[in-house]
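# A predicted structure for the sequence below; I have some questions about it.
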Amino acid sequence: MKKFLSMLAICLMLSGAAHAQVPEDANEIQLEYLSGNSFNQRHVNNYNVHYFEKVTDNGVISYWRGLTFTRAVGYTNPKRDGGVHHDSQGVGFGPAFMLRWDKKVSGKLHGGADFTGSFMFYNKAHPYDGRAYGFLWRLGPRLTWQFTDSDSMSVGYSISHFSNGLRKHNPGYNTLGFSVGYTHSW
């Protein structure tokens, strides 16, 4: 797996000649639904809003910073507790970053991949038996339609992981889902 990721990174860096031209002052908002129903004992769905502002672009990968707001709804039922349903709802926000590789496919259509990370603060321990803080990591492909020089719409598919990142006690969960984004530059 490490060799595959290393080769992928090298290929992405070498393919920068045809990347999409996103203005330096671009701002993006993403609305996202992530479903946790496909994983055992973790039935937590997330409704997220991400706001990103472009910081820099090295010709291959662009770096964005922003904020993430999340609403988690659902329950966990760990085997160690006999499968009892535990409320795992919460509301959170926190700083975020995004690395985006983007390449022109044809005309106004661009394809790419996003990797985002957020450090989240929640209104209570989330998920059940967790902490009131945690990390959100997302990775997935994105298709973008650039309909003017300063505006574009995108749709993405993500796999994500929520956890507090601690080794001894780390109740986390994974989700899959879709997002819709709008980017505008001034």
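Okay, I see it.

# from here on, contacts and neighbour counts on C-alpha atoms
Will do.

# In three-state terms, label residue 10 for me.
helix (DSSP: H, G, I helix; E, B strand; the rest coil).

# separation between it and residue 4?
Distance check for residue 10 against residue 4: by CA to CA, to the nearest Å, it reads 10 Å.

# repeat for residue 14
15 Å.

# ok, now residue 151?
Distance, residue 151 to residue 4, using CA to CA: 34 Å.

# One more: residue 33?
From residue 33 to residue 4 the distance is 29 Å (CA to CA).

# Between these two, which has more neighbouring residues?
The neighbour comparison of residue 33 against residue 4 (other CA atoms under 10 Å) goes to residue 33, with 19 against 9.

# this is the other structure I want to compare:
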Amino acid sequence: MALLNPSFEDAGLLPGEAEHWTLTASTSIEVLAGFGTAPEDAWEDFERWYALLASLDDVTVVLAFFDSAIKGYEEFESGWANVVYLYEFPPAQLVTATFDSNDVEDCETGWSNVPYARDWFGVVSVTGVFDGEPCEDFEDQWRSNHLYAWTWAAVTASVALFDAGAQAVEDFENAWTHTTTL
């Protein structure tokens, strides 16, 4: 699509405007926020609230205590409603699952696969039949795929035609709608 009035020679409706072009203007305002005793600096240094300590040598260390025991760590046992841990299942709460009156699942019954074939001698073999033949030759009922071309000489060549069969070369010049900008 071509640009209309690319050199701005054609005047628009208003003074200073070019035909087929849109003039967009934007403005913004900036405001500085002042902090502390020197608002002209316009940054917050957080040092007026606390004294800056360059090392931990002058810091008073306090040990935090948890619950009524005098320990300096939280063991997450008291006050969390999980004081009693189960380290093993008590025998009174164990119920053995049964599988067809057995204690273990042997995957032998109820799976439509009994008995298992443990070697190839136990497998019944049947010859597959395709179209009355003992092998699939992929020639029948496969959408005419038996017409393979085994050499390029066997392929029928035809010239591609463009513009409703009028040209043998696509020149990209006809049947294209021209677009203009408003």
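Good, I have the coordinates. Worth saying up front: this structure is predicted, and the values here are computed from it rather than measured.

# Report the TM-score for the pair.
Aligned and superposed, the two chains score 0.15 in TM-score terms (TM-score structural alignment, normalised by the length of the second structure); 41 aligned residues with a CA RMSD of 4.4 Å.

# Quickly find the element holding the most centrally placed residue in the first structure.
For the first structure, residue 138 is the residue whose C-alpha lies nearest the centre (CA atoms, centre = their mean; 3.4 Å). Using DSSP states H and E, the element containing residue 138 of the first structure is strand 131-146.

# what does that strand contact?
Strand 131-146 of the first structure has contacts (CA atoms under 8 Å, 6 or more residues apart in numbering) with 108-126, 152-165.

# Now the buried members of these.
109-122, 124-126, 152-164 (16 or more other CA atoms under 10 Å).

# Please flag which of those sit within strands.
Mapping these onto strands (DSSP state E) picks out 109-122, 124-126, 152-163.

# ok, residue 176 of the first structure to residue 138 of the first structure distance?
According to CA to CA, residue 176 of the first structure and residue 138 of the first structure sit 9 Å apart.

# gap between residue 137 of the first structure and residue 5 of the first structure?
Using CA to CA, residue 137 of the first structure is found at 16 Å from residue 5 of the first structure.

# So those two - more neighbours on which side?
Neighbour tally, residue 137 of the first structure and residue 5, criterion other CA under 10 Å: the higher count belongs to residue 137, 19 against 10.

# who's in contact with the residue lying closest to the more buried one once chain neighbours are set aside?
Leaving aside its sequence neighbours, residue 137 of the first structure sits nearest to residue 117 (CA to CA, 6 or more residues apart in numbering; 4.6 Å). If a contact means CA under 8 Å, 6+ apart, then residue 117 of the first structure has 96-98, 135-138 as its contacts.

# Could you dump those residues into JSON lines and include distance to residue 50 of the first structure?
Shown next, in JSON lines, are the contacts of residue 117 of the first structure (distance: CA to CA, whole Å):
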{"residue": "96", "distance to residue 50 of the first structure": "8"}
{"residue": "97", "distance to residue 50 of the first structure": "10"}
{"residue": "98", "distance to residue 50 of the first structure": "10"}
{"residue": "135", "distance to residue 50 of the first structure": "14"}
{"residue": "136", "distance to residue 50 of the first structure": "12"}
{"residue": "137", "distance to residue 50 of the first structure": "13"}
{"residue": "138", "distance to residue 50 of the first structure": "12"}
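
# ok, so of these, who is nearest residue 66 of the first structure?
Closest approach to residue 66 of the first structure among the contacts of residue 117 of the first structure (CA to CA): residue 96, at 5.0 Å.

# The residue lying closest to residue 109 of the first structure once chain neighbours are set aside and residue 106 of the first structure, how far apart?
Spatial nearest neighbour of residue 109 of the first structure, excluding adjacent residues (CA to CA, 6+ apart): residue 145 at 4.8 Å. To residue 106 of the first structure, residue 145 of the first structure is 10 Å away according to CA to CA.

# Understood, closing this out.
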